[in-house]
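J.: Sequence below, structure please.
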Amino acid sequence: MTTTKAHDERISKLTFASVYPHYVAKVEKKGRSVEELQEVITWLTGFNAKDLQRLIKDNATFEQFFAEATINPNASQITGSICGYRIEDIETPLTKQVRYLDKLVDELAKGRKMEKILRTPT
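T.: Next up is the predicted model:
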């Protein structure tokens, strides 16, 4: 699936700091913790809590955020629909990475078990 250039530019310019509070609110509303959210983000990006706080403080865009990230090699196992798009069909790497993060946050908020979210082999 090809997204539009305008769509991709909008996503790249969004700041992690503007979206992170929404992630926190979403998971806490469903009874999950900020620590679990950070575990999910760490799994996907390699960032620890200190890194996340720095990126928030620096107002890093998603483009900067993911440029610094070390994407988990198992991230390609994240599939399904998010925001009307099938993740596995998204061709733009940055947009796909942002949707990976959105999908993991959704799974956490929906109460999915952490080992499933983190694609831990059974």
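
J.: hey, let's count contacts and neighbours off CA atoms from now on
T.: Noted.

J.: contacting residues around Ser33?
T.: Listed by C-alpha atoms under 8 Å, 6 or more residues apart in numbering, the contact set of Ser33 reads Val24, Val27.

J.: What separation do you get for it and Arg10?
T.: 29 Å (C-alpha to C-alpha, to the nearest Å).

J.: Alongside the first, I'd like the structure of this one:
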Amino acid sequence: MDNSRVYKMSFASVYPHYITKAERKGRTKAEVDEIIFWLTGYNKETLQKHIEEKTNFESFFDQAPQLNPNVSKITGVICGYRVEEIEDRLMQKVRYLDKLIDELAKGKAMEKILRK
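T.: Predicted coordinates:
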């Protein structure tokens, strides 16, 4: 499968959709941001910088300070694929984020989403 289209998409173009998905289900932008911070190691300022610069997904994850050591605890199906079985590491990171936002929208507690 050619994932280059996804990799070249700007994170800023997808970020509002994450927020909309969460807010439709009564969750908040702050919770979306907390998930992104947990997964990538970014903080409010560095996340905002990537949004303003329209960083693509490939660079967004390549420049992440530190992928959370508990990402291996993220399991399940997103977009028809088991996240733990995705071999392409970059696509796996993108799907990790999709999965966490999906769990947020489904009403899961933040403690469980952040694998605490």
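
J.: how about the aligned partner of Ile78 of the first structure in the second structure, what does it touch?
T.: Matched to the second structure by TM-score structural alignment, Ile78 of the first structure sits across from Ile74. Going by C-alpha under 8 Å, 6+ apart, Ile74 of the second structure touches Val83, Glu84, Tyr96, Lys99, Arg115.

J.: I'd like those laid out as a markdown table, including distance to Met9 of the second structure, neighbour count and secondary structure.
T.: Rendered in a markdown table, the data for the contacts of Ile74 of the second structure read as follows (distance: C-alpha to C-alpha, whole Å; neighbours: other C-alpha atoms under 10 Å; DSSP: H, G, I helix; E, B strand; the rest coil):
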| residue | distance to Met9 of the second structure | neighbour count | secondary structure |
| --- | --- | --- | --- |
| Val83 | 20 | 22 | helix |
| Glu84 | 23 | 16 | helix |
| Tyr96 | 16 | 21 | helix |
| Lys99 | 18 | 21 | helix |
| Arg115 | 28 | 12 | coil |
